[in-house]
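>>> Just to be clear, the model below is a prediction. Sequence and coordinates:
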Amino acid sequence: MDRKEIYSRVDHTLLGQDATWGQIKEICDDAMAYGTASVCIPPSYVKRAKEYMGDRMAVCTVIGFPNGYNTTAVKVFETKDAIANGADEIDMVINIGDLKDKAYDRIKEEITQLKAACGSHILKVIIETCLLTDEEKVKMCEIVTQAGADFIKTSTGFSKAGATFADIRLFSGHIGEGVRMKAAGGIKSFEDAEEFINLGAERLGTSRIVKLAKAERGSADGQKEADTGSY
């Protein structure tokens, strides 16, 4: 698979608690250089990132992150604030306790409200697959479809595990028409990325793909300098 195709599916991500503006600016530069789908960054950096990049790169941010147990009113406010600050895409975390309690209507209503707050902006729904049974994952495919969200997303990357090939296979058999899939967390190689795409993932949440590409480029540049005797 062409590397550019892989980059175009990547939400280039930095969500660490200790992320600085300098680090956010660097991933913005990298995203623009490699042609990723977006940068996925904390809400507090959305406005600066959008002002810095303008329309050259989509800005994605996270809502109710990483635990999902904020009230719906707070998530709606966060979403509206993020969009006002320039976010193009929203990745929300469901209330996993509600899913365990089988409060399906409550989850659907929350997603519906956030999609309304998003308007024409993309909404991705993070369900944290590593904490769920297959039955719960299938149920979330149904709920996400009914609520009108744009994507179902595997993971925050902040829990016990990230995306698996099995989860994307499961999603693909149960999501409704128009719902796309995002695999996130633990994507460690171009081979992993290609397999997720081949299984049907439209987006990949990862920082490692661009890091790998930069490392390869650095190695190639170093070898070129060695071959030509320039340093």
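Perfect, thanks for sending it.
>>> make it CA atoms for all contacts and neighbour counts henceforth
Fine.
>>> Excluding covalently adjacent residues, which one is nearest to the residue nearest the centre of the chain?
Among the residues of the chain, the one closest to the centroid is Gly205, at 4.2 Å (Cα atoms, centre = their mean). Distances taken as Cα to Cα, 6 or more residues apart in numbering put Ala184 closest to Gly205, at 4.2 Å, once the chain neighbours are dropped.
>>> circling back: and the residue nearest to the centre of the chain, what does it touch?
Going by Cα atoms under 8 Å, 6 or more residues apart in numbering, Gly205 touches Val10, Asp11, His12, Thr13, Cys40, Lys182, Ala183, Ala184, Gly185, Ile187.
>>> Any chance of a markdown table for those residues, columns distance to Thr145?
Output for those, formatted as a markdown table (distance: Cα to Cα, whole Å):
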| residue | distance to Thr145 |
| --- | --- |
| Val10 | 23 |
| Asp11 | 22 |
| His12 | 25 |
| Thr13 | 25 |
| Cys40 | 23 |
| Lys182 | 14 |
| Ala183 | 17 |
| Ala184 | 19 |
| Gly185 | 22 |
| Ile187 | 25 |
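>>> Please compare the first structure with the one that follows:
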Amino acid sequence: MGPISNGEPAGPGVGDDPEAARRFVKLGATGLTSVSPAAQPGSIPGDLARYIDHTLLKPQSTEEQVRKLCAEALEFNFRSVCVNPTWVKLAAELLRGSDVLTCTVVGFPLGATEPEIKAFEARRAIRNGAREIDMVLNIGALKSGNDALVLRDIQAVVEDCVDGNAVCKVILETALLTDDEKRRASELARRARAHFVKTSTGFSTGGATVSDVALMADVVRGAGMEVKASGGISSYSDAKAMIEAGATRLGASASIGIVREAKSTSISA
């Protein structure tokens, strides 16, 4: 049985070339992440697996699939598995004692719940064993110009993540935003002291693009934040382009194929 696909739409734009490689951003605001920046800006890490969140977020995911996802993550030593909240406890049990973290999602995939609800989701997930929380910001509030609500929305989750010694990644859903909105959202995540900004849920009209990753990295880089690219990353060339643009984490369901292709490319070179 092959690697699991999470059923996320691929989205356009993963192959477009960056104007220039962006400098890697540093460790998150509380230093909780363990992936070190590359020695040279935009260079490809020797152990690409440690940059990948091995992802399964499709609603029809079964226990068997989650168990397989975790077994794959242990075999390839991915940074984390990213699963829906209902599977956090199982994943944490299966990964206990390893270097693979349990990641889950909050306010997913629409971001259209109140800050208090997102905070409760985060607390519950952390209690069940999650070490990383990928939250969707309030997209409608952002597009309405209600930056105060967006900031409160993010801060509510960040506070519980800090209390629970967990990393908070803020999903912008870039396919739905203008460049100005992407900058504002990244700046609000920065003000809220989140650890990452993330491009996409993988459930909207598009996924990660090189230009969006570079834009987000440019905004948050000085705050010691990181960028996660997610949505439509299905090959080593996709992963390489995102890292060169400034991503230090990748969300993917095609993780095994990406790592195998990277190793094959390295050997042939």
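The structure has been received and is ready for your questions. What you see is a predicted model; the values in this text were computed from it and never measured.
>>> mind checking how far the residue nearest to Gly205 of the first structure is from Leu123 of the first structure?
15 Å (Cα to Cα, to the nearest Å).
>>> Check which helix or strand Cys82 of the second structure maps to.
Per DSSP states H and E: Cys82 of the second structure is located in strand 80-83.
>>> quick one on the thing from earlier: what's the residue nearest to Gly205 of the first structure in contact with, if anything?
Applying Cα under 8 Å, 6+ apart, we find Ala184 of the first structure in contact with Lys153, Thr154, Ser155, Thr156, Gly157, Gly162, Ala163, Leu204, Gly205, Thr206.
>>> Would you map the helices across the stretch 51-200 of the second structure?
Using DSSP state H, counting those that start in this stretch, the helices of the stretch 51-200 of the second structure run over residues 63-76, 88-95, 115-127, 139-143, 147-163, 179-191.
>>> Mind checking the ones you listed for the one nearest to Ala241 of the second structure?
Nearest to Ala241 of the second structure among these is helix 179-191; the distance by Cα to Cα comes to 19.5 Å.
>>> The first structure: matching residues for that closest one?
Using TM-score structural alignment, helix 179-191 of the second structure lines up with residues 134-146 of the first structure.
>>> And for stretch 229-245 of the second structure?
Taking TM-score structural alignment, stretch 229-245 of the second structure hits residues 183-199 over in the first structure.
>>> how about the matching stretch: buried residues?
Ala183, Ala184, Gly185, Gly186, Ile187, Phe190, Ala193, Glu194, Phe196, Ile197, Leu199 (16 or more other Cα atoms under 10 Å).
>>> Surely Gly246 of the second structure is in contact with Ala229?
No - using Cα atoms under 8 Å, Gly246 of the second structure makes no contact with Ala229, being 9.1 Å away.
>>> Touching both of these two, which residues are there?
Common neighbours of Gly246 of the second structure and Ala229 (Cα under 8 Å, 6+ apart) are Val213.
>>> and the direction of the lengthiest helix in the first structure versus that of helix 21-34, what angle?
Secondary structure of the first structure per DSSP state H: the longest helix is helix 208-228. Following axes from the mean of the first three to the mean of the last three Cα atoms, to 10 degrees, one obtains 70 degrees for the angle between helix 208-228 of the first structure and helix 21-34.
>>> in helix 208-228 of the first structure, what counts as buried?
Buried residues in helix 208-228 of the first structure, counted by 16+ other Cα under 10 Å: Arg208, Ile209, Val210, Ala213.
>>> could you dump these to JSON lines with distance to Ile94 of the first structure?
Shown next, in JSON lines, are these (distance: Cα to Cα, whole Å):
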{"residue": "Arg208", "distance to Ile94 of the first structure": "25"}
{"residue": "Ile209", "distance to Ile94 of the first structure": "26"}
{"residue": "Val210", "distance to Ile94 of the first structure": "28"}
{"residue": "Ala213", "distance to Ile94 of the first structure": "33"}
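>>> so where is stretch 143-151 of the second structure in the first structure?
Taking TM-score structural alignment, stretch 143-151 of the second structure hits residues 100-108 over in the first structure.
>>> next one: stretch 209-216 of the second structure
The aligned range for stretch 209-216 of the second structure is 164-171, by TM-score structural alignment.
>>> next one: that stretch to chain centre, how far?
Taking the mean of its C-alpha atoms, stretch 164-171 of the first structure sits 16 Å from the chain's own mean (Cα atoms, centre = their mean, to the nearest Å).
>>> Give me the residues contacting it.
With Cα under 8 Å, 6+ apart, stretch 164-171 of the first structure has contacts from Thr129, Lys137, Val138, Cys141, Thr154, Met181, Ala183, Glu195, Phe196, Leu199, Gly200, Ala201.
>>> Give me the nearest residue to the third one, chain neighbours excluded.
Read that as Val138 of the first structure. Distances taken as Cα to Cα, 6+ apart put His174 closest to Val138 of the first structure, at 6.3 Å, once the chain neighbours are dropped.
>>> and if you look at Leu48 of the second structure?
For Leu48 of the second structure, ignoring the flanking residues on the chain, the nearest one in space by Cα to Cα, 6+ apart is Val259 at 6.5 Å.
>>> Pretty sure that neighbour sits against Arg50.
No - Val259 of the second structure lies out of contact with Arg50 (Cα under 8 Å); the separation is 10.0 Å.
>>> ok so Ile197 of the first structure is a strand residue?
No - Ile197 of the first structure is assigned helix when assessed by DSSP: H, G, I helix; E, B strand; the rest coil, not a strand.
>>> Distance of the residue nearest to Leu48 of the second structure relative to Glu116 of the second structure?
To Glu116 of the second structure, Val259 of the second structure is 38 Å away according to Cα to Cα.
>>> for Cys70 of the second structure, same thing?
Applying Cα to Cα, the value for Cys70 of the second structure to Glu116 of the second structure is 30 Å.
>>> Would you mind telling me which of those two has the busier surroundings?
Set Cys70 of the second structure next to Glu116 and count neighbours by other Cα atoms under 10 Å: Cys70 wins out with 28 against 13.
>>> any idea what the more buried one aligns with in the first structure?
So, by TM-score structural alignment, Cys70 of the second structure is matched to Cys28.
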